[in-house]
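Chemist: Pasting a predicted model and its sequence here:
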Amino acid sequence: MFDRIVDHLAGLGAHIAVVTDDLQLTYAELAARVASCATELGGKRRLILLETRNDVDTLVSYLGALAGNHVVLPVPADSDYGSVLDVYDPDTVVRAGVTEFRHRPLHELHPDLALLLSTSGSTGSPKLVRLSRENLDANAEAIASYLDVRRDDRAATTLPMSYCYGLSVVHTHLLRGAGLILTEGSVVDDAFWTSVRRHGATTFAGVPHTFELLDRIGFDEMDLPDLRYLTQAGGRLAPERVQRFAELGSARGWQLFVMYGATEATARMAYLPPELARDHPASIGIPIPGGAFTLEAKDGMPDDVGELVYTGPNVMMGYAHTSGDLALGRVVDQLRTGDIARLRNGLYEVVGRSSRFVKLYGLRIDLQRVEARLQADGVDVICTDGDGLLLVAAANAEDRDVARLAEVASGLPRAAIRVIDVDAAPRLPSGKPDYPAVRELAADRAGAGSDSLDLRDLFADVLQLDPASIDPGQSFVDLGGNSLSYVTMSVRLERALGHLPAGWQSLPLRELQSTSRPRRWWGATLETSVALRATAIVLVAGSHAGLWVLWGGAHILLGVAGYNFGRFCLTPLPRGQRIRHLRNTIAWIAIPAIVWIAFALVVTNDYTAANLLLADKFLGPEDSMTAGRLWFVEVVVWVLAALALVCWLPIADRWERRRPFAFALAFLALGMALRYDAFGFGLGNEAWFTVLAFWFFAIGWAAAKSSTVWQRLAVTVVLAIGIVGYFGQPGRETLVFVALTLLIWLPAIRCPSALTVAAGLVAEASLFIYLTHYQVYPLFGEHQLVGVAAAIVVGILVTQLVMMLRKLIRVRGPRLLRSQAAPAPR
């Protein structure tokens, strides 16, 4: 059907395809609208983001996009899909039937790719499932076959079209020439049931929560003469409820199909034949036509139990994490479901989920089992883990002791259980449990009134934010952290948690809080970038003071600056936030530098007016040795300013998001061209101390964006080629090469905690040590060691003073503004 949608629809002629409360379309009329939409979208293949509602405009836009051989990315209307929009940069956005062509088609799209879906109906994550036309056809045919969908069937759309289950209802009924009753109504609305009766609905689909609602509204007493069957998927329905609805259907003349599936399988993998539901209510049944299951043995599991692995033509092409992945073909041929199952009497039964088994207090806990036990006691709960505890979000608990019930169900001590009272258990738009929301609620409640670890105050202090404004779901990067605040945060976080988790800067606060562990003096983690920053600034100060001759520290710092630029400025955040982060980073460097230069101009003869603009290398004087001391600060500021302009361009922003390593590599190529004077500037050794040393910055940037061994190897090779002969001093070249190679290949080192703290203090103060040491060490004459030590101490003290001033401004500034704005007493 999906290869010839318009022809398929047109061939069904005058039969009714779609009905709403105020509209009716035949298949021929629907075909005409779909063809018109496909024409409007144009012949060149596009990536189309489609805001979905259960209405005719959405249906026509969806089918029209597929008919035009475009790739569709459905998202719920009125949802927050900003991260998906930023990461994938769709060529076209369709809202309420209105098409917005954002730019000409830029994406490389695999010929088989047809549909992109978020897993479990979520919309906030840029991780998408890639589905082909073959996937859609195979799954629709299989489902229509075992459900026996007929031309006189009519399905009420109880689920969103952005969700694979909701789309599968659309696909199967259009495939067989059946009708769709498009409605946004809920099963708790009287208007929904009026529409069901008026239009003769023969079926509708539900997730477990739908069936809970049916129980509450007296569904078993409803008169629905046209109803032929119900379908259930989207999570496990309690066996007693399966049994009860199966018996109800048998008495009322309709059937219950319990189904099992995943977005990664386009929709369905298994179904339970209705005649077996009453006697085998805990089973997911048998594979759909064309599919097959195997059980893969797992350590610690009985012989007849294993992970359920599915194969079939409906298995996805693979995941997409960035727009570059849209060019990929099929990368998987089987689906590891993550569910633990067994085969009994020819039927598969899921007994747990690998990701739902957690180890708490030394016990292996089946969260699904605990949840089911509590629900059997009449409590509406969602169970998950967080902060090393069992988290139980409980609604309608009334006078029940939920903690005691959870204690019995899990075998955990009371101290390991945290009950969160909620008005309603958090759920995704698909109706599935929203486990991250439960963890977020637990973090919020903990921050509001418990003694457990709360990192919001720590993050607020370092980033100069109001603690109340920090969302536990945000990360250091999301909150505006940059390369300067990173060192402070990493040191203080290591102290708070007892270790430094890998990639902590991108982890939400609530996840960081759950990683706390006892601190050991010998087991601290020190990031290589921090270690290099501390070492390099000590080398710079010591070499300038004449304590030793180990040049190259500033060029190491330049590489570290590029590395941090790649990590903290080029993040998945929207373009506007990226530019704000860049602007703040530039200000953090430039403003202190200008203030110190202004002070030094008054008390010394070290600088000239050109230094106030951080432009000595542009404006001169060329013969001033002291005025050229700040070349490193000038290079970093002007490079960041130039890159901010580049990243502000939408086309550059899109390219960087699609190909982050290639984008960095392009700028590294530019840096190498400048290094070898390919443009004929003829600067010679002057390039050592100007923005033409940019290639060191670009090396660090490319290192930050390299994610494979081959990419890191490529960056290392470029570094090796570029460094040879650059200074004409083999020792200096070796020092810089070794340091930046460590940055490329070794993300962190283990060392005593005391050394981590010391290195963190020095690295944190590296900017102010660099700015002030020229004026400090000369005060100690021939006592170079004392002079260098004093310069480092002064830099650390100035850093702490600046942080205190910033904190004071953050705390007292708003109060002062409020007091000035308040009316004078009369």
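Modeler: Done, it's in. Numbering: from 1, shown residues only.
Chemist: drop to CA atoms for contacts and neighbour counts, all remaining ones
Modeler: Will do.
Chemist: how about the helices in the stretch 201-350 of the chain?
Modeler: 208-216, 239-252 (DSSP state H, counting those that start in this stretch).
Chemist: and the last one, what does it pack onto?
Modeler: Spelled out, that is helix 239-252. Applying 3 or more C-alpha pairs under 8 Å, 6 or more residues apart in numbering; DSSP states H and E, we find helix 239-252 packed against strand 255-261.
Chemist: another one to put next to it:
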Amino acid sequence: MTGVLEALRGHGDRIAVLTETEQVSYTGLADRVADAAGRLGDTRRLVLLETRNDLPTLVHYLAALAGGHVVLPVPAGRDHHELAATYDPDVVIGADGLRQRRPGSAHSLHDELALLLSTSGSTGSPKLVRLSRRNLISNATAIAEYLDIRETDRAATTLPMSYCYGLSVIHSHLLRGAALILTELSVVDDDFWTLFRRHRGTSFAGVPYTFDLLDRIGFATMDLPDLRYLTQAGGRLAPERVRRYAELGAARGWQLFVMYGATEATARMAYLPPELAADHPGCIGRPIPGGAFTIEPLDGWPADDAAGELVYRGDNVMMGYAYGSADLSRGNEVDALHTGDIARRRPDGLYEVIGRSSRFVKMYGLRIDLQRIETALRDHGVAALCTDLDERLVVAATAPHRPAEVARLAADAAGIPSSAVRAVVVPELPMLSTGKPDYPAVRAMADPLDDATAQAEDLRTVFADVLHMDRDAIDPDASFIDLGGNSLTYVAMSVRLERALGRLPADWQRLPLRDLQGRTAPRRRWIATLETSVALRAVAIVLIVGSHATLFELWGGAHVLLGIAGYNFGRFCLTPVPRKDRVRHLRSTIAWIAIPAVVWVAVALVVTDDYYLSNLVLANKILGPHDSMTAGRLWFVEVLVWILVALAALCWIPAADRAERRWPFGVAALFLVAGLALRYDVLGLDLGRDAWFTMLAFWFFAAGWAAVKATNPWQRLAVTIAIAVGLYGYFDNPNREALVLAGFLLLIWLPAVRFPARLTVVAGVIAEASLYTYLTHFQVYAVFEGHPALGVAASIAVGVLLTQAVTLVRRRLRERKPSVSSVAVPAPR
């Protein structure tokens, strides 16, 4: 790796890196690397690098290698005090830039040593793997060969750069002059796929959990025209899933490479050729180019079984382990890697792993030391035994600890999501007659249903209350969106979770309930986070009611609400799920709005003269009468319902659904342009503002939709300009235009605000009740004629009380409804 700069420059002006905002050539990357290498100096030093999948991290990593330094990559945002104390790095590179702790080096570094990687992923263990320049080059060359990486390939960084698998993607692609799509986004994010398609991504890598996420988002139906292959490693993928993805790839024109490896082998030891994956999904395949396997006898394993410990040899086998800084001067001490896996070689030459012989397990791409997890729990006062079952960490602990608490501590120690832990609490830990731990008994205790209840005991109740579902029907592995959450229930859920967790995790609506459990953040006593869309919703409904009741005159709140509705449509209804689920979600959202509106109009028709039959079908703007006061009272609900009905019909069309998935911002922008064309009547249709009011107002909804799909500052700026242009002259009152523009600017550019905690609760309650407040306020404030302040307060209070009453009724109905488990099923005759 001494010739890093020369290798980069050798690829000339080919594209090396693509991000959301930048495109960097190999020559440009080499210039940046050279500049960073100069800042690191000529003396070889130990560099601790906090990694993110971004350009600065990549530049600093390559600069350290180019300068001959030894790099210790660690995941950003975690506690690395133990590693720093053990290895005493000379240089630390983090979010705040490059910090030199001393002018030279405190270490004696072996000439061949290039990289230090943790054997346990992100658990912070001081035990590190020592890798040489030869190790890195050998493994990158082998991977590039069997994957047939080409200069035209573009790989997305779906794995952390601190993980050997993630680094292997970078090494092998840079070696061949291919491009990297650098992103921190997850495969569950719409923006990831937008970026992947825009940069014509050809491959990405995944651990088994990645494939769980791909199943959840409907990957099988995605249109990815440039995808050439997927790679999978980081743990065993179930054979049936290997076969399914191999067959899917064959049908869609891409390949699946199942791989086997370890940090101690720099990354890869074996791969299963794609053409064999469907027929031999349980195999790890054959050794990588330049590597070799042997099967060696193992104590306690039958000698006549033709199976034994899998041992690997090759130039990518590590130099050895390091346990402290003194080990950094040691040379190559390992020529064969004993994997600890029990395997056999089949007659066709393929290898298959049939068991494990060690106390290590592999999950989520991490090699986890079970003994270390037990020790970490003991340090927290929890006596426990740890094992694994079906790609889950199983923990048995003694009372009085709660299962959720044990699961959280174990997940934190292992560096995995709490959804990967099954915790049970027992009076005493199971032991064999010899006094040794009885791990099979621990596995037998891991009842998935009991564990699911323990994991999400508190939050399941919150989800059930907000979504009006049976508590037992709440799947701990499902997210808010998976469970049918929409823009109406989103407000209540965000406020309830803010109280429960202390602070909302980013993109919480997409996280499985299990992952939310245990994410309690340190609470700030007086300050809390409120999403801008929720704050705007509360402010907008107050402005609407206050203006109608003549307490003040600040018009424009309804148009801001229409923009928020479009924003939430893009966020909740156009998620990466199968087309049928999208349409089902839209139907549910329409029902949440239309049914209360129709019921209220029916009541009002009986006791007042405020409405006509056309209001009952939410079509007063279309059917008239157009000269009555009723024509304007429920226009917002009418517009919103018919927009959603039209879009539900559009989403049902397969071609339209595919287009939106492939170009989410482009499709939203197209609808915004169409809405503006109607606003300016560019076709000379002379639509007017009565019967065609829905079409004229659509552009506000489309603007919110485009805003949420805008993934970079330039797109957000384009949407902002379009809104500003569209608003100019739309209303007769410039103040109204300024108010609506201000609301959209906040929605686009400021995702969340910090408010006093009590104020956020009040705002959340008002925002949650906005629909019922809007429906009823015309009749409520009229009772307080001459007292507009009382009328406004009463309108908001009635809306809140109605919302709470409806929630209570739904909860009571849910509680009275017998669960499936309590219904007696007659025996078959």
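Modeler: The structure has been received and is ready for your questions. On a predicted model such as this, the values are computed, not experimentally measured, just so you know.
Chemist: To Ala600 of structure 1, which of the helices of the stretch 201-350 of structure 1 lies closest?
Modeler: Of all the helices of the stretch 201-350 of structure 1, helix 208-216 sits nearest to Ala600 of structure 1, with 69.2 Å by C-alpha to C-alpha.
Chemist: thinking again about what came up before, winner for burial among the helices of the stretch 201-350 of structure 1?
Modeler: Ranked by mean neighbour count, the helices of the stretch 201-350 of structure 1 are led by helix 239-252 with a mean of 18 (mean count of other C-alpha atoms under 10 Å).
Chemist: Distance from the chain centre to that helix, please.
Modeler: 40 Å (C-alpha atoms, centre = their mean, to the nearest Å).
Chemist: now that helix and helix 208-216, what's the angle there?
Modeler: 60 degrees (axes from the mean of the first three to the mean of the last three C-alpha atoms, to 10 degrees).
Chemist: To Leu801 of structure 1, which of the helices of the stretch 201-350 of structure 1 lies closest?
Modeler: helix 208-216 (55.8 Å).
Chemist: that older thread, just send the helices of the stretch 201-350 of structure 1 back as CSV, with distance to Ile556 of structure 1 too.
Modeler: As requested, the helices of the stretch 201-350 of structure 1 are exported to CSV (distance: least, C-alpha to C-alpha, whole Å):
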stretch, distance to Ile556 of structure 1
helix 208-216, 57
helix 239-252, 63
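Chemist: And the helix or strand containing Ala444 of structure 2, what does it pack against?
Modeler: Here Ala444 of structure 2 sits within helix 439-445, counting by DSSP states H and E. If you count contacts as 3+ C-alpha pairs under 8 Å, 6+ apart, helix 439-445 of structure 2 packs onto strand 384-389, strand 392-398.
Chemist: Hmm, Thr461 of structure 2 is touching Arg471, no?
Modeler: Yes. Thr461 of structure 2 is within contact range of Arg471, at 6.1 Å (criterion: C-alpha atoms under 8 Å).
Chemist: who has more neighbours, these two?
Modeler: Arg471 (20 against 16; other C-alpha atoms under 10 Å).
Chemist: mind checking what the more buried one lines up with in structure 1?
Modeler: For Arg471 of structure 2, the aligned position in structure 1 is Pro467, judged by TM-score structural alignment.
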